[in-house]
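K.L.:
below are the sequence and a predicted model; questions follow.
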Amino acid sequence: MTDPSPFAPQPSFQALTALNERAREIFRQIVESYLTTGEPVGSRNLARILPMGLSPASIRNVMSDLEHSGLIFAPHTSAGRLPTEQGLRFFVDAMLELGDVGREEQERIEAQMRAAASRHTFDSALAEASTLLSGISRGAGVVLTTKQNVHLKHIEFVRLDPARALVVLVSDDGSVENRLLDLPPGMPAGALQEASNFLNARLQGRTLGTLRAEIEAGRQEMKRELDAITERLVDAGLATSVGPTEARQLIVRGQANLLDDLRAVEDLERIRLLFNDLETQKDVIDLLARAEGGDGVRIFIGSENKLFSLSGSSLIAAPFRDGSQKIVGVVGVIGPTRLNYARIVPMVDYTARVVSKMLDRGT
């Protein structure tokens, strides 16, 4: 079972955690009914399903207290009750019982991602991860990554003038990226070609992050093979390629799933707003980047984040790491606030660990 401790720290719920057993059970039933059906539940229905044999009148008294605490609300005067966003956060942080990722599901996730990577590129494996999470959640699967996760085919240093060179990076998918590099003074004529040969001999489809980690681990070997100036050139080329301003890549799959469960006009408007959010990639990227701030799964619910303040959506996301254990991206699921958290949280966590394992092995 996935440990819920990686969730983002939240405001104190001391008053809420003081709820007695009866109030907690009624609240649990309201939330679980909402997550299953999306519909409000009333005191008469609760009286039929609660194990403690309470009358509808007694249940209404408890519901009144829960409403006063800000955990539930009535969407209409005569309707049943739904959890508020604060109530959902309390449920996720204090009451959620997470499921396990079964052995069969683990093997399926790993097999599909390996197959995608072997057929095409590591980017294909990331797209497969997004598709898998979309299918599991019936929401939108998302992956945020950086240029350093692209598998490389070739690196070349090209002199522009005595003080500058161009670093040319060719990826497995055929994309080319050029970066300017300041040359160290007194660099011998053959140093650029020697640095290119040294790096290309070690690429073998590795990512920039993995290559950098392996060269750092084999520092003594590099010192034996290269003179000091060429060694500095190799370091400068890699540092230029994986700097803090590297471009972000956002992969989204399964947006159409978000249309499958519309119940009212207001639901259609909510989905329209969410689609607009997804099209505004910068805001999605900024939100996903917040999930890179620590280990484990992060959950953002509704107005807790500016991006989803209008569309009433949730994000479940977990970071993944490269071979040097640096966080280099995020996988996750975006959907309505009534996502199946118990099932999706461990799935997102496991998928992130599979991606990290592939990066560690240089897959």
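P.N.:
Structure received.

K.L.:
make it CA atoms for all contacts and neighbour counts henceforth
P.N.:
Fine.

K.L.:
what's the burial count for Ala236?
P.N.:
Residues within reach of Ala236, counting by other Cα atoms under 10 Å, total 16.

K.L.:
go on, the one 4 residues further on?
P.N.:
Here the neighbour count serves as a burial measure; for Thr240 (other Cα under 10 Å) it reads 17.

K.L.:
try it against this one:
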Amino acid sequence: MNTRDLPPLPAGPGQARSLAELNERSREIFRQIVESYLATGEPVGSRNLARILPMTLSPASVRNVMADLEQAGLIYAPHTSAGRLPTETGLRFFVDALLELGDVGQEEQGRIEAQMRAAASRHTFETALTEASVMLSGISRGAGVVVTTKQNANLRHVEFVRLDPGRALVVLVSEDGSVENRLVDLPPGLPAGALQEASNFLNARIRGRTLGEVRAEIEASREAMKRELDALTERLVDAGLARSVGPSEERHLIVRGQANLLEDLRAAEDLERIRLLFSDLESQKDVIDLLTRAEGGEGVRIFIGSENKLFSLSGSSMIAAPFHDGRQKIVGVVGVIGPTRLNYARIVPMVDFTARVMSRMLENGRV
């Protein structure tokens, strides 16, 4: 895996030209600044850089290069006479052009797959997703996140049950044994046998398929449904499908490991940043919207700081990768949210491998 799947560096034409023109010495100094930040969170100065560089340069020469990097918008000084830290643009450049990804070792691969198989053996899709988020939070010391569509599960049975003259319960039984209940309003004047007729109509089409797939088929053959059902029963079928796969319920978010984000706080501003991130995570719609952006294609996506409105205040990053089912349809995203100084080299391949394991399990019908 490489960083070709990542979003492009958000730079203007002049800045992009400056970045492309960085020589090897400048890139090495910039790399050391970023790697020091990712490891410690602290700024690094020219004297320390001169000692750790693989080439012989005086602190004065290093300072000259740092001045050029600062002018290019890649680094900045948090305080007067302090060392330098990477800007968000600098982090994006590092991720896109300089990041050297590690490998997921055989032992770690085996542990991840074993944990996912154990979760799958408990026979619910959500159990496996929760295990993935817990596992990634432990690996990254950030928050593990997963989002998927509630309509992923293949259904075994649908039943309409009248509660009172104006309402009915739609009971959805999935092949994995999970059950969901949804309330629907009944059309006035609905015949006594319409609930059973609607149940029979859907059960003849739904077994082994998702509600989304059945809804798409019914929309495509609307005239045939009109001939088979009377108008009120047709409205009942529509209501059941719409209530079950409506926009407010299409996405399901799992977040685990928020407490990890409280570790290694270095200053009051860190605590405020984490408070803002917790607030972001509570806004599930925005988190889901951001994760959904990672469904745009195969491979890992990285979102850094104010590149997206969700993290514009907390200065956080997200690493995410989509997973797909046996029909190669993307059905969800798994990832990690944490501070911008996440260990990208380690977490990117971990997220990618976890998404691949989830895809294989779905392809093999194990969740």
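P.N.:
Perfect, thanks for sending it. Because the structure is a prediction, the values reported are computed rather than measured.

K.L.:
TM-score for the pair, please.
P.N.:
Once superposed, chain against chain, the TM-score is 0.82 (TM-score structural alignment, normalised by the length of structure 1); 348 aligned residues with a Cα RMSD of 3.7 Å.

K.L.:
secondary structure element holding Ser314 of structure 1?
P.N.:
Element membership for Ser314 of structure 1, per DSSP states H and E: strand 313-321.

K.L.:
for the following helix or strand past that strand, packing partners?
P.N.:
Sequence order places strand 327-336 as the next helix or strand after strand 313-321 of structure 1, per DSSP H and E. Secondary-structure packing of strand 327-336 of structure 1 (3 or more Cα pairs under 8 Å, 6 or more residues apart in numbering; DSSP states H and E): helix 122-137, strand 140-146, helix 281-290, strand 313-321, helix 341-360.

K.L.:
with mean neighbour count added, can I get those in TSV?
P.N.:
Listed next are these as TSV, based on neighbours: other Cα atoms under 10 Å:
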stretch	mean neighbour count
helix 122-137	22
strand 140-146	26
helix 281-290	17
strand 313-321	27
helix 341-360	22
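
K.L.:
which one of these lies nearest to Pro51 of structure 1?
P.N.:
Pro51 of structure 1 sits nearest to helix 341-360 of all these, at 21.7 Å, using Cα to Cα.

K.L.:
so where is the closest one in structure 2?
P.N.:
With TM-score structural alignment applied, helix 341-360 of structure 1 matches the range 344-363 in structure 2.

K.L.:
gap between the matching stretch and the chain center?
P.N.:
Chain-centre distance of stretch 344-363 of structure 2: 12 Å, with Cα atoms, centre = their mean, to the nearest Å.

K.L.:
how far apart are that stretch and its match in structure 1?
P.N.:
Following superposition, stretch 344-363 of structure 2 is found to deviate from structure 1 by 1.3 Å on average (mean Cα distance after the TM-score superposition for structure 1).

K.L.:
got the contact list for that stretch?
P.N.:
1, 95, 99-104, 109, 112-113, 116, 132, 136, 139-140, 299-300, 319-327, 333-336, 367 (Cα atoms under 8 Å, 6 or more residues apart in numbering).

K.L.:
with stretch 262-281 of structure 1 instead?
P.N.:
Applying Cα under 8 Å, 6+ apart, the set of residues contacting stretch 262-281 of structure 1 is Leu250, Gln255, Leu258, Leu259, Asp283, Val284, Leu307, Phe308, Leu310, Ser311, Gly312, Ser313.

K.L.:
what do we get in structure 2 for the fourth one?
P.N.:
The one in question is Leu259 of structure 1. Aligned counterpart of Leu259 of structure 1 in structure 2: Leu262 (TM-score structural alignment).

K.L.:
how about that match: what's its closest non-neighbour residue?
P.N.:
Among residues not flanking Leu262 of structure 2 along the chain, Ile274 sits closest, at 7.0 Å (Cα to Cα, 6 or more residues apart in numbering).

K.L.:
do the same with Gln115 of structure 2
P.N.:
In space, Gln115 of structure 2 is closest to Glu131, 7.4 Å off (Cα to Cα, 6+ apart).

K.L.:
distance of the one you found relative to Gly138 of structure 2?
P.N.:
11 Å (Cα to Cα, to the nearest Å).

K.L.:
give me the number of residues near Leu38 of structure 2?
P.N.:
19.

K.L.:
Val334 of structure 2 reaches Met135, doesn't it?
P.N.:
No - assessed by Cα atoms under 8 Å, Val334 of structure 2 is found out of contact with Met135, at 11.0 Å.

K.L.:
find residues that contact each of these two.
P.N.:
Common neighbours of Val334 of structure 2 and Met135 (Cα under 8 Å, 6+ apart) are Gly144.

K.L.:
all strands of structure 1, in order?
P.N.:
Assigned by DSSP state E, the strands in structure 1 fall at 72-73, 82-83, 140-146, 152-161, 164-171, 176-182, 248-253, 298-301, 313-321, 327-336.

K.L.:
give the aligned equivalent of Val331 of structure 1 in structure 2.
P.N.:
Residue pairing (TM-score structural alignment): Val331 of structure 1 is matched to Val334 of structure 2.

K.L.:
name the nearest residue to its match, ignoring sequence neighbours.
P.N.:
That would be Val146: by Cα to Cα, 6+ apart, it lies 4.4 Å from Val334 of structure 2.

K.L.:
quick one: map that neighbour onto structure 1.
P.N.:
In structure 1, Val146 of structure 2 lines up with Val143, judged by TM-score structural alignment.

K.L.:
over to Ser46 of structure 2?
P.N.:
Correspondence of Ser46 of structure 2 to structure 1, assessed by TM-score structural alignment: Ser43.

K.L.:
now do Gly83 of structure 2
P.N.:
Under the alignment (TM-score structural alignment), Gly83 of structure 2 maps onto Gly80 of structure 1.
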